[in-house]
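Q: Quick check, what structure comes out for this input:
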Amino acid sequence: MIPASFDYFRPSTLDEALEVFAGAGEEAKVLAGGQSLLPLLRLRLAYPTAMVDVGRVAELRGVADRGDHVHIGATTTHDEVVRSPIVREHCPLVALATATVADPAVRHRGTFGGSLAHADPAGDLPAVALALDMVFVVRSSTGDRTIPAADFFLDYLESALQPGEILTGVRVPKLGPGWGFHYEKFHRTAQAWATVGVAAAVRQTNGTVEEVRVGLTNMGPTPVRAAGVEAAARGVEAGRNGSLRQAAEQAAEGTDPPADLHAQPDYRKHLARVLTHRALVSASAHRSPQT
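A: Purely as a prediction, here's the structure:
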């Protein structure tokens, strides 16, 4: 299909982008990699009056070590995130999950911030953002503000971004030694959205699980934090498969998975339990050294 008509702007600086975006009206959209937005335009599921292409804005791109966190610029491509030594060292769960996004062609064009701002619960990165307590940095003509990941995803394809605001980057806290990470995903093909995905982070001391974080992909209208699993896994022996399996049984608690051509809610709940167990086992087995 052919998208509805809109005005197109391609600023070269962030200040210029903010000025254009502020004057373009509430129905304006930001275009980064376009891998999520363009399909919506073609299907006429989105009708922006204006498109602000931020692909030339160098200030929005790159990965930086900021001491207690890693800053990932909004227009940094998925491929750049996966290949970044800083990301691999300090937030490996981000690299693991980003490497599963779609296929190489999409990862070379799609952007880290664009995927998160799109707020699709079937996307891989929103669940990771929840599990790692990422912080979203946004800017408007009136200044900057930060939004915790727990407050960013409001509903299906709806985020806490306000009209005139542009996501400039994401802060990923460094969790430090003793943590293990894994992203487990079930999908039909490499290009398909996850039927269900699980982002898991496990911190253990002397073989005992001290802290667990679990984010679920495609288990509701927003990404879900599996609080039941986190509580049940705390204090168990990391090497005891049965204990982790029992904790994983809480994965579907409080979820509202969708029904579509690929899976019904009960099947997604079953997958959530199975994949959570696998993710916990893998995260427990692969952790950074203690200090």
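Q: contacts and neighbour counts: CA atoms only from here.
A: OK.
Q: residue boundaries of the helices in the stretch 1-150 of the chain?
A: With DSSP state H, counting those that start in this stretch as the criterion, the stretch 1-150 of the chain has helices at 14-23, 37-42, 78-83, 85-90, 92-98, 104-109, 112-118, 124-131, 149-152.
Q: Redo those helices as JSON lines? Include distance to Pro173.
A: Output for the helices of the stretch 1-150 of the chain, formatted as JSON lines (distance: least, C-alpha to C-alpha, whole Å):
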{"stretch": "helix 14-23", "distance to Pro173": "25"}
{"stretch": "helix 37-42", "distance to Pro173": "28"}
{"stretch": "helix 78-83", "distance to Pro173": "15"}
{"stretch": "helix 85-90", "distance to Pro173": "9"}
{"stretch": "helix 92-98", "distance to Pro173": "11"}
{"stretch": "helix 104-109", "distance to Pro173": "23"}
{"stretch": "helix 112-118", "distance to Pro173": "16"}
{"stretch": "helix 124-131", "distance to Pro173": "10"}
{"stretch": "helix 149-152", "distance to Pro173": "12"}
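Q: one more, for comparison:
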Amino acid sequence: MKPAPFDYHAPGTLAEAVGLLASLENAKLLAGGQSLVPMMNFRYLLPDHLIDLNGIAELAGITLLGDRLRIGAMTRQRELEFSAIVAQRCPLLKEALAHVGHRQTRNRGTIGGSLSHFDPSAEQPTVCAAHDAVVEIASPGGTRRVPFAEFGLDFMTTAVGPDEVLSAIELPLWSPGHGWGFHEFARRRGDFAIVASAALIERDGSGRIARASVTLAGTGTGPLRLPRLEDALVGTVPEAGALAEAAELAGEIDAVSDIHASGDYRRHLARVLTGRALADAARRGG
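A: Sure thing, here's the model as predicted:
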């Protein structure tokens, strides 16, 4: 299959892209194209206009801003995967990216494209949920900032409006020395996860858990934070028994059933993978 006919636009600035999006009917934004182009080829999507964001330099880049990491929406996944700043200050993102597609897709795929596509099994939205990210969205009326907890509205549906462009992501960083873990189960390496689990842990001076974040992917319409499990971890010593007991709570979620796995199987995976992610986070956190 090949895509239906469309008009191609290549803006050089974010303002120009926003203007085109506001003035053209049935327009789609092209970031990395790793999801959009196949959908166009199969004619699941039939845009009349394609607005290519690849020539907009201001939409790419990785910047450390104190205790926040700012990532331009057009930053390639491969650049994030090998960024020294990401490895040092946001290692959960680096670990999760190793599960995203294959080298060829990461060479072109962008973080903004992944968030906008908002597949419920995707790794990058899961990391953003774990870090309580803030998403920056540009529109003809200016720029607004959306907490990631309010970003996903439904299955593959986000808060980005039809005349808006996701321009950047800011990740609040955890303290140096925190622990992290990411585990997923997929049918084949590079496939979307059946279930994935991301964990972050900070310890206090006595070695007990002072702060925790646990997020699941693949169980519903988007990333799922587990505040009850996080609260159960705070104040405990991160030993095997306590971590395993907390991981059991991940199996009490409501999980979807589909052609890939039943809800019961997803709950089983949630327990197992969360236990592994927490064990890694405890081992790595000092």
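Q: before we move on, the earlier item: looking at the helices of the stretch 1-150 of structure 1, which is buried most?
A: Each of the helices of the stretch 1-150 of structure 1 was given a mean neighbour count from mean count of other C-alpha atoms under 10 Å, and the largest, a mean of 28, is that of helix 124-131.
Q: so how far does that one sit from its counterpart in structure 2?
A: After superposition onto structure 2, the mean distance of helix 124-131 of structure 1 to its aligned counterpart is 0.9 Å, using mean C-alpha distance after the TM-score superposition for structure 1.
Q: how far is that helix from where the chain is centred?
A: From the chain centre to the centre of helix 124-131 of structure 1 is a distance of 4 Å (C-alpha atoms, centre = their mean, to the nearest Å).
Q: okay, it sits on what stretch of structure 2?
A: On structure 2, the counterpart of helix 124-131 of structure 1 by TM-score structural alignment is residues 123-130.
Q: How about residues contacting that stretch?
A: With contacts defined as C-alpha atoms under 8 Å, 6 or more residues apart in numbering, stretch 123-130 of structure 2 is touched by 92-93, 96-97, 99-100, 111, 114-115, 118, 148-149, 171, 196, 198-200, 213-217, 223-225.
Q: what do you get for stretch 163-170 of structure 2?
A: Around stretch 163-170 of structure 2, the neighbours that count as contacts under C-alpha under 8 Å, 6+ apart are 18, 21-22, 59, 68-74, 112, 116, 133-140, 160.
Q: And these, which of them are buried?
A: Restricting the contacts of stretch 163-170 of structure 2 to buried positions leaves 18, 21, 59, 68-74, 112, 116, 133-140, 160, with burial counted as 16 or more other C-alpha atoms under 10 Å.
Q: Which members of the residues you listed occur in strands, if any?
A: 68-72, 134-139 (DSSP state E).
Q: and which of those residues is nearest Asp154 of structure 2?
A: Of all these, Asp154 of structure 2 sits closest to Val135, with 16.6 Å by C-alpha to C-alpha.
Q: what sits against the closest one?
A: Contacts of Val135 of structure 2 were listed using C-alpha under 8 Å, 6+ apart, and they are 145-148, 151, 166-170.
Q: could you redo the last one with a cut-off of 7 Å?
A: 145-148, 168-170 (C-alpha atoms under 7 Å, 6 or more residues apart in numbering).
Q: Identify the residue nearest it in space, chain neighbours excluded?
A: Of all residues not flanking Val135 of structure 2 in the chain, Ile169 sits nearest, at 4.7 Å (C-alpha to C-alpha, 6 or more residues apart in numbering).
Q: now Thr77 of structure 1
A: That would be Thr111: by C-alpha to C-alpha, 6+ apart, it lies 4.1 Å from Thr77 of structure 1.
Q: Neighbours of that neighbour, how many?
A: The burial metric for Thr111 of structure 1, expressed as a neighbour count using other C-alpha atoms under 10 Å, is 27.
Q: Kindly provide the distance from the residue most central in space within structure 1 to Leu116 of structure 1.
A: Here the mean C-alpha position of structure 1 is nearest to the C-alpha of Leu125 (C-alpha atoms, centre = their mean), at a distance of 1.9 Å. The gap separating Leu125 of structure 1 from Leu116 of structure 1 is 6 Å, by C-alpha to C-alpha, to the nearest Å.
Q: and what of Ala28 of structure 1?
A: According to C-alpha to C-alpha, Ala28 of structure 1 and Leu116 of structure 1 sit 18 Å apart.
Q: and what of Leu157 of structure 1?
A: As for Leu157 of structure 1, its distance to Leu116 of structure 1 is 10 Å (criterion: C-alpha to C-alpha).
Q: What helix or strand is His262 of structure 1 located in?
A: Of the helices and strands defined by DSSP states H and E, none includes His262 of structure 1.
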